[in-house]
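**Student:** generate a structure from the sequence data that follows.
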Amino acid sequence: MRVTSVLSAILGAACAGALALSTPARAEPERIRLPGSDVVLAAVLYKPEGPGPFPAVVALHGCGGLFLRNGKVSPRDEDWGERLAAQGFAVLMPDSYGPRAVGPQCRNRDRTVRPSAQRQADAHAARRWLQSQPFVKPEAVSLMGWSNGAATTLYAIKDSKTSRAAMGDGPDFARAVAFYPGCRALAARGGYKPRVPLLILMGENDDWTPVESCRRLVEQAKAAGRTATLVAYQGAVHDFDSPGAPVVTRRGLAFTASDTGEAQAGTDPAGREDAIARVPAFLAR
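**Tutor:** The predicted structure follows:
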């Protein structure tokens, strides 16, 4: 019995150590407000320990919004904020919906807060706020987004007069990461050129924002001599990087590949694991 107890204690300690390695240290976000183009934006800030200066990331929520009904940050956004802060990045997540008095937009076809306009302006407002902070390296602020926020990311780094006009003051974004964006509209226009290195991460089986149009977008960028990479995970669907979300069929969605309003979403463990390793390495270059 004594030997069994000792072995159990050792195995328990080993498992606890492995879990500590895989789980980021919890970093409570700071609630802040910052000036936007048409509203005062609410945002949450995940900040590493110490004075900095740190590289930073503007992170843009998807069509479901940044906050849950109970006021907490959504699990996927919280998970990434904590992970990146634990690896030395300051992460600012602006809320594009609450300050404009709109709720989740996944079921809304007539959206008044658009990736190409208001949300793009929010991304640059967040970048400028970070660049004004003493704990941030102004030239090392990157952009990252999910789904609707990923589409915003593509617009915000597009090499065009409209996107450059939205920048305002300060250095441009250093790099950009887009998780499962809707690429169809941008790809259809042709000639997409990102101003900064771009990484797109998607599920090969995504039937909400399908991968093929994003492949065309990356081909356009490469043809123009720009740096763009697409990684598509076999078997993965929308929201593949969410922590512990079972794969379910979402219904009543405004835009899906089949136009039926139905699409699958949920965690793909292999894709999530790869993204957790790949994204910080890409941002740190």
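
**Student:** from here on, just use CA atoms for contacts and neighbour counts.
**Tutor:** Will do.

**Student:** give me the buried stretch members for stretch 164-184, please.
**Tutor:** By 16 or more other Cα atoms under 10 Å, the buried positions in stretch 164-184 come out as 166-167, 172-184.

**Student:** apologies, that question was intended for stretch 187-207.
**Tutor:** Those would be 187, 191-207, for stretch 187-207 by 16+ other Cα under 10 Å.

**Student:** likewise stretch 210-219?
**Tutor:** For stretch 210-219, a neighbour-count test (16+ other Cα under 10 Å) marks 210, 211, 213, 214, 215, 216, 217, 218, 219 as buried.

**Student:** nearest residue to the fifth one other than its sequence neighbours?
**Tutor:** This points to residue 215. With Cα to Cα, 6 or more residues apart in numbering as the criterion, residue 215 has its nearest non-adjacent residue at 6.9 Å, and that residue is residue 230.

**Student:** so what's the one you found up against?
**Tutor:** By Cα atoms under 8 Å, 6 or more residues apart in numbering, the contact set of residue 230 is 199, 200, 201, 202, 214, 215, 218.

**Student:** so which helix or strand takes in residue 278?
**Tutor:** helix 269-283 (DSSP states H and E).

**Student:** how far is the biggest strand by length in the chain from where the chain is centred?
**Tutor:** As assigned by DSSP state E, the longest strand anywhere in the chain is strand 136-146. Remark: strand 136-146 is offset 11 Å from the chain centroid, using Cα atoms, centre = their mean, to the nearest Å.

**Student:** other residues contacting it?
**Tutor:** With Cα under 8 Å, 6+ apart as the test, strand 136-146 has contacts from 52-62, 90, 123, 127, 130-132, 150-153, 170-181, 283.

**Student:** now the other sequence, so there's something to compare against:
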Amino acid sequence: MRAALLLCCLLGRPAFADHDPATYFGPRLVSEEVRVPVRGGRYTIAATLLRPAGPGPYGAVVLNHGVPVFARERATESWENFAHVAPVFARRGYVVIMPLRRGFGATGGEFAEDAGPCSNPNYQSAEQAAADDVMAAYDYARLLPYVDPSRMILAGQSAGGLVSIFAAGTRAPKGLVAVLTFAAGRGGNPAANPGVPCAVEPVARLFDALGKAVKAPVLLHYAENDLYFGPKITRLWYERFSAGGAQAEYVVQPPFAEDGHNVFGDLIGLRHWLPTVERFLATHSVPFERLDAADPSRQDLFSSKLPYVRSACRSLYRVFLEAPGPRAYAVSADGHCGFAGGMKEAKAEAIRQCSSVAALPCVLYAEGEAVVWKKEDSTMAAR
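**Tutor:** Sure thing, here's the model as predicted:
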């Protein structure tokens, strides 16, 4: 099944602090920059909060970043890597806190997660240092007046996923209901050895120990073409983890773009990981419904009754619903679609994307927050 690919020509990354109705949709969100004390105030780390505007109480997600190979990349780390991800959780009733650990971005200071040489890495020490910062953010979030401390989630991408599991297994976090990881691991170097990290067994030994200690359910989500951690490696890690008794679910999705390691942070990646997260959390009775799901004024927009389109286009429409604006979604009577978000010419681009794969003319289905399609539109277009 072919469908027009997403065009995501964003005019810069979306800024959480600027919820302009012309660019953001759904429940109103509030953002805040904070400094979180760690280890009794010996130092502080920078963190960004994104939350629903109401009084709550809401659940909370601690969203953890990875570890770039080069120091210059660590120095520029920011919430921007989660710019498309954090609003998804916030719209579903979660306060999202995104800490920058020591040696990263606005936190600065000395990098504390160096595991040493690939021939003999000390991941235990590196993860302990990272977990100090993660748990400081976790405990900070639990004390916020609008947070339900019994509904906490640890989540992260790449090394951020591994430290989420590590913190869950070694720090006994109170109120933890789930751990969500995406491309979790350490030691990957796609330039030197695509798909095979430098120290598979040391990470596997971490999973051995953590499998016996983590009590919350854990999602291990990977892509088939992850150039940091290939499927043979990640399945080994999952098997070692689950052998210890962990409640783990292992998901390998089809290839994504050129490197599936980046699926979580990419807007189009939502079509792959969001349904998996929804199903996983529902299985474990963790609420994850959009706050505006029952809003009568939005029922047409959320309706699953898309005209004509195939399953690939239905998943692309889900991306449209989470995208910043200006945004538009187009369909054709022969089952194709097109989408554009975060660009001034979204309407024209959505039509162009749809027309590039459709034999019949394309018409707009939705724009911004409104369904604009009428059945006669496609009837006329098909003539």
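
**Student:** TM between them?
**Tutor:** The TM-score (TM-score structural alignment, normalised by the length of the first structure) is 0.68; 229 aligned residues with a Cα RMSD of 3.4 Å.

**Student:** state the pair within the contacts of residue 230 of the first structure that is farthest apart.
**Tutor:** Spanning the widest gap among the contacts of residue 230 of the first structure are 202 and 218, at 12.6 Å by Cα to Cα.

**Student:** can you pull the buried residues of stretch 85-96 of the second structure?
**Tutor:** In stretch 85-96 of the second structure, counting by 16+ other Cα under 10 Å, buried: 85, 86, 87, 88, 89, 90, 91, 92, 93, 94, 95, 96.

**Student:** whereabouts in the first structure does that stretch align?
**Tutor:** Using TM-score structural alignment, the residues of the first structure aligned to stretch 85-96 of the second structure are 80-91.

**Student:** for that stretch, how far is the first residue from the last?
**Tutor:** 9 Å (Cα to Cα, to the nearest Å).

**Student:** and for it, what's in contact with it?
**Tutor:** 23-27, 45-48, 54-59, 136, 280.

**Student:** need the buried ones from the residues you listed selected in ChimeraX.
**Tutor:** Selecting only the buried entries of the contacts of stretch 80-91 of the first structure in ChimeraX, with 16+ other Cα under 10 Å as the criterion:
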select :24,27,45,46,47,48,54,55,56,57,58,59,136
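
**Student:** can you flag which of the contacts of stretch 80-91 of the first structure belong to helices?
**Tutor:** Counting by DSSP state H, those place residue 280 in helices.

**Student:** what's the longest strand of the first structure aligned against in the second structure?
**Tutor:** Under TM-score structural alignment, the counterpart of strand 136-146 of the first structure in the second structure spans residues 147-157.

**Student:** buried sites along that stretch?
**Tutor:** Within stretch 147-157 of the second structure, the residues scored as buried using 16+ other Cα under 10 Å are 147, 148, 149, 151, 152, 153, 154, 155, 156, 157.

**Student:** contacting residues for residue 141 of the second structure?
**Tutor:** Going by Cα under 8 Å, 6+ apart, residue 141 of the second structure touches 60, 97, 147.

**Student:** and residue 47 of the second structure? What does it align with in the first structure?
**Tutor:** By TM-score structural alignment, residue 47 of the second structure lines up with residue 43 in the first structure.

**Student:** ok, for that match, nearest residue in space, not its chain neighbours?
**Tutor:** residue 94 (4.1 Å).

**Student:** identify the farthest-apart pair in the buried residues of stretch 147-157 of the second structure.
**Tutor:** 148 and 157, at 24.0 Å, using Cα to Cα across those.

**Student:** surely residue 250 of the second structure is in a helix?
**Tutor:** No: counting by DSSP: H, G, I helix; E, B strand; the rest coil, residue 250 of the second structure is not found in a helix; it is strand.

**Student:** now do the contacts for whatever residue of the first structure lines up with residue 247 of the second structure.
**Tutor:** Under the alignment (TM-score structural alignment), residue 247 of the second structure maps onto residue 227 of the first structure. When contacts are counted by Cα under 8 Å, 6+ apart, residue 227 of the first structure touches 194, 196, 197, 198, 221.

**Student:** got a list of what the residue nearest to residue 68 of the first structure when sequence neighbours are not counted touches?
**Tutor:** Spatial nearest neighbour of residue 68 of the first structure, excluding adjacent residues (Cα to Cα, 6+ apart): residue 74 at 5.7 Å. Applying Cα under 8 Å, 6+ apart, we find residue 74 of the first structure in contact with 66, 67, 68.

**Student:** can you turn the buried part of the residues you listed into a PyMOL selection?
**Tutor:** The PyMOL command for the buried members of the contacts of residue 74 of the first structure (criterion: 16+ other Cα under 10 Å) is given here:
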select buried, resi 66+67
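
**Student:** okay if I get the contacts of residue 74 of the first structure as CSV plus distance to residue 100 of the first structure and secondary structure?
**Tutor:** Output for those, formatted as CSV (distance: Cα to Cα, whole Å; DSSP: H, G, I helix; E, B strand; the rest coil):
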residue, distance to residue 100 of the first structure, secondary structure
66, 13, coil
67, 14, strand
68, 16, coil
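
**Student:** any chance of the contacts of residue 74 of the first structure in CSV, plus distance to residue 33 of the first structure?
**Tutor:** Listed next are the contacts of residue 74 of the first structure as CSV, based on distance: Cα to Cα, whole Å:
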residue, distance to residue 33 of the first structure
66, 14
67, 15
68, 18
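
**Student:** I'd say the match of residue 47 of the second structure and residue 33 touch.
**Tutor:** Yes: contact criterion Cα atoms under 8 Å: residue 43 of the first structure and residue 33 qualify, at 6.0 Å.

**Student:** between the two, who's got more neighbours?
**Tutor:** Between residue 43 of the first structure and residue 33, counted using other Cα atoms under 10 Å, the more crowded position is residue 43 (19 against 14).

**Student:** elements contacting the host helix or strand of the more buried one?
**Tutor:** In the assignment (DSSP H and E), residue 43 of the first structure maps to strand 40-46. Under the contact criterion of 3 or more Cα pairs under 8 Å, 6 or more residues apart in numbering; DSSP states H and E, strand 40-46 of the first structure touches strand 30-35, helix 75-86, strand 90-95.

**Student:** indicate which one of these is closest to residue 240 of the first structure.
**Tutor:** Nearest to residue 240 of the first structure, of all these, is helix 75-86, at 10.0 Å by Cα to Cα.

**Student:** what's the closest non-adjacent residue to residue 84 of the second structure?
**Tutor:** Nearest non-adjacent residue to residue 84 of the second structure, counting by Cα to Cα, 6+ apart: residue 267, 5.7 Å away.

**Student:** pretty sure the one you found sits against residue 319.
**Tutor:** Yes: using Cα under 8 Å, residue 267 of the second structure makes contact with residue 319 at a distance of 7.0 Å.
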